[in-house]
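Trainee: okay, predicted coordinates and the sequence, questions at the end:
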Amino acid sequence: MTYDIAIVGAGMAGASLAAAIGRRARVVLIEAEDMPGRHATGRSAAFWSETYGGPAVQPLTTASGPALHEGGYLTPLGSLHIGRAEDADRVERLLSDFAGTGVALSRVDPAAHVPGLRPEWRLGVWEPSCAYIDVAALHADYLAAAKTAGAVVMTDAALLRAERRDGAWRLDTRAGPVAATLLVDAAGAWADRVAEMAGVAPIGITPYRRTMVQLRTDPPAPAGLPHVVDIAGGFYFKPEAGGRLWLTPHDETPSVACDIAPEEWDVAVAIDRLEKVVDWRVEAVERRWAGLRSFAPDRAPVYGYDAKVPGFFWCAGQGGFGIQTAPAAAAMAAALLLGDGDVPEGVDAGRYGVERFSV
């Protein structure tokens, strides 16, 4: 069978795009793993924050909020950006960056939000809209919607070769051949590799390792604790069920695309940083994992047709914000891909186009 669109990657980016396309085209999702979502999607820190990713990402995050709220995927959490005296300029920059965007931010005393906070952490900015996001439910619902609309999901189907011939793509996968008119690269950490297979110049999508740990602390993570983020970028943590804490040292270590695992050094760094923030005692590291966050050179996502190779569409570079932006990003990508439909209000699709990397 020849499809209208072949999407390489069935994680959040590929699944949400397939769902947004719906019945307007015949779609096949080509997934290398035995099930979708094993990499970045399945290893998310699972929060929605309008400031996360910076001003370039915020319009997509904000535009995604209504759909995520209405779908029941968000649970209130709140985010507290904290800093020391030397971080005063960063506080001003945060407030300035989001002034006029509609994102609510206010100065607060961080000690009022975090019991046991060490006294040097005296600067605080409160972001009330931050929420937990049910990543598994969102991804599953996108896949279900795509399948209901007729999309085919191929698993264990790593892409081996891609050739454009006579106005169509001929794809060889481990699960067999696929023919499609358009090819969408939603392969996350593997995005540049997929592009090269298709004869498309890579744009420098770089995977970075991010470490997460689940801790049991004494005292347990307090009820009502918000998401807490170092305004200087050294860590963030958030409460989880049973008084547990999810913590990251906010590491960004360049990596090859692979099934990434955490390094003990990064786990130790995370704990050391936490102990410099609060007076809680770490009783146990109950889980540790790592994921790959993939960025374009300017750290903004990439959506749109390649400037030089016909029929090749980029859907890549979502960094750590692909889940929180999924509804708006998928609607925008579907509109660009199909040439119909509207880009979400408040989103400028031009700022995410691949042509910005052209020499």
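Mentor: Received, thanks.
Trainee: when you work out contacts or count neighbours from here on, use the C-alpha atoms and nothing else.
Mentor: Will do.
Trainee: mind listing what residue 327 touches?
Mentor: Residue 327 makes contacts with 16, 63, 64, 67, 68, as judged by C-alpha atoms under 8 Å, 6 or more residues apart in numbering.
Trainee: assign the third one to helix, strand or coil.
Mentor: Read it as residue 64. At residue 64, secondary structure determined by DSSP: H, G, I helix; E, B strand; the rest coil is helix.
Trainee: take the one below as the second:
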Amino acid sequence: MTFQPDIAVIGAGIAGSSIASHLAAHRKVQLFEMEAQPGYHSTGRSAAIFSEAYGNETIRAFTRASRDFFYAPPAGFASAPLVTPRHVLVTARDGQEDALDHFTELARAAGHVEPVSIDAALALCPILRREVLSAAVLSTSPADIDVNELQQGYLRLFRQHGGVATMASEIVGLERDAQGWRILTANGEFRAPIIVNAAGAWAGEIGMLAGATDIGLQPLKRTACLIDPPVGHDISAWPMLLDVEEEFYLKPDAGMLLLSPADESVAEPCDAQPDELDIAIAVDRLERATTLKVRRIASKWAGLRSFVADRSPVIGFDRQAQDFFWFAALGGYGIQTAPASSRIAAGLILGNAGERDLDDFGIERSVMSPDRLVSEAAIRT
């Protein structure tokens, strides 16, 4: 017998996987992914770290609301810890002191952060150049996120609830009729009364296929690479090193050092590839700030982080396309906010007001609704 879903979720990155797991506990759900495996694009390429100081006010609220899940997930959700402590050392050069003060103010509201002396900063990360270091603060509340463990946990729940995943099924058409949505894929036609658009960088294109509101989604490319650690140093306990104006970041990763120029290059939805110039920029910035000499690039990659103009998520039903739900524009924060954002999104779809127990964290539904982005110029006619 053919599976007839109540809800079709498009995109099997962390957004689609997490919301599908919640919905499948209450409805029949089919998850569509254009790649052969879930999490191939942004989710699988993320240097995810849990930090309540990252992002705008909305992102920080979602992150605060996700903390308990990461540190004490439901029994059986994961076979290993979802997070491992990773301090973040934020550094400033001459002229960056005001930016460091601003970061410190935000970080203090989110967790423990304290100024550290130059000597203390060098003890924490001995490759720093003393002569260019003006000031530093240490945030001790962040943690590395095991992205694969998180996503696999959601996918296990999804399957346990009877959800059906359809891989290698690019969406080529969406049409609505009296019976609901016709979903045209590379593997044939499917139907569902409700569509959830969790397609990451492709969410804007999926919206166009559905005739939904143009939310102005823009994918931005971020580049990263792995480099060798300095000889004779145990880097396992090093903090993540972050330039206060995000000119680069460096963090230990499975015995190597992960380096990024923290770039945001405008891109179209694609299988993002690293640019040699961006890698060179990252290396130059690192070598200016530290004594490390990069002899080789062990591996390199790029991913897409998608935003709308106000850099807040878009979560809610579209006003133009009936029964079309946006779960998009999560930017580079989709992983660290997944526990709370997916619960709220699923709650809105199921009609239980979006998990009101999360209200204490200051999550405002109006600032994530797609309606906030609607203007006469943005509505397709």
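Mentor: Perfect, I can see it now. Bear in mind the structure is a predicted one, so any value in this text is a computation, not a measurement.
Trainee: which residues of the stretch 251-359 of structure 1 fall in strands?
Mentor: 253-254, 281-295, 302-305, 312-316 (DSSP state E, counting those that start in this stretch).
Trainee: among the ones you listed, which is nearest residue 267 of structure 1?
Mentor: Checking the strands of the stretch 251-359 of structure 1 against residue 267 of structure 1 by C-alpha to C-alpha gives strand 281-295 as the closest, at 7.7 Å.
Trainee: what are the buried residues along the closest one?
Mentor: Neighbour counts over strand 281-295 of structure 1 (16 or more other C-alpha atoms under 10 Å) mark 282, 288, 289, 290, 291, 292, 293, 294, 295 as buried.
Trainee: is it possible to export the residues you listed to TSV including distance to residue 325 of structure 1?
Mentor: Below are the buried residues of strand 281-295 of structure 1 laid out as TSV (distance: C-alpha to C-alpha, whole Å):
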residue	distance to residue 325 of structure 1
282	33
288	25
289	23
290	21
291	18
292	17
293	14
294	15
295	15
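Trainee: and the furthest pair within those residues?
Mentor: So, the buried residues of strand 281-295 of structure 1 by C-alpha to C-alpha: farthest apart are 282 and 295, at 32.4 Å.
Trainee: residue 288 of structure 1 contacts residue 215, correct?
Mentor: No - applying C-alpha atoms under 8 Å, one finds residue 288 of structure 1 not in contact with residue 215, separated by 9.0 Å.
Trainee: quickly list what's touching both of the two.
Mentor: Common neighbours of residue 288 of structure 1 and residue 215 (C-alpha under 8 Å, 6+ apart) do not exist.
Trainee: ranges for the strands of the stretch 101-250 of structure 2?
Mentor: So, for the stretch 101-250 of structure 2 - with DSSP E, counting those that start in this stretch - the strands run 113-116, 135-139, 143-145, 164-166, 171-177, 180-185, 188-192, 194-197, 218-227, 240-243, 249-253.
Trainee: and the ones you listed: which comes nearest residue 370 of structure 2?
Mentor: Here strand 194-197 is closest among the strands of the stretch 101-250 of structure 2 (C-alpha to C-alpha), at 12.2 Å.
Trainee: after superposition, how close is that closest one to structure 1?
Mentor: Superposing on structure 1 and averaging over aligned pairs (mean C-alpha distance after the TM-score superposition for structure 1), strand 194-197 of structure 2 comes out at 0.7 Å.
Trainee: give the aligned range of that strand in structure 1.
Mentor: Counting by TM-score structural alignment, strand 194-197 of structure 2 pairs with residues 182-185 of structure 1.
Trainee: ok, now stretch 15-25 of structure 2?
Mentor: Under the criterion TM-score structural alignment, stretch 15-25 of structure 2 matches residues 13-23.
Trainee: contacts for that stretch next, please.
Mentor: Against stretch 13-23 of structure 1 from outside (C-alpha under 8 Å, 6+ apart): 7-9, 27, 29, 139, 142-143, 145-146, 149-151, 186-187, 315, 322-323, 326-327, 330-331, 333-334.
Trainee: return the set of buried residues in that stretch.
Mentor: 13, 14, 15, 16, 17, 18, 19, 20, 21, 22.
Trainee: ok, these vs residue 248 of structure 1, which is closest?
Mentor: Nearest to residue 248 of structure 1 among the buried residues of stretch 13-23 of structure 1, with distances taken as C-alpha to C-alpha, is residue 13, at 23.3 Å.
Trainee: got a list of what residue 246 of structure 1 touches?
Mentor: 45, 212, 213, 214, 215, 237, 238, 239, 240.
Trainee: that one -> structure 2?
Mentor: So, by TM-score structural alignment, residue 246 of structure 1 is matched to residue 258.
Trainee: helix, strand or coil for that match?
Mentor: Secondary structure of residue 258 of structure 2, per three-state DSSP, is strand.
Trainee: coming back round to it: which other residues reach the match of strand 194-197 of structure 2?
Mentor: 4-9, 168-169, 191, 194-195, 311-316.
Trainee: likewise stretch 262-281 of structure 2?
Mentor: Counting by C-alpha under 8 Å, 6+ apart, residues outside stretch 262-281 of structure 2 touching it are 41, 201-202, 218-225, 246-249, 260-261, 300-304.
Trainee: now the buried members of those residues.
Mentor: 41, 201-202, 218-225, 248-249, 260-261, 300-304.
Trainee: returning to what we had before: for residue 177 of structure 1, which of the strands of the stretch 251-359 of structure 1 is the nearest?
Mentor: strand 312-316 (17.7 Å).
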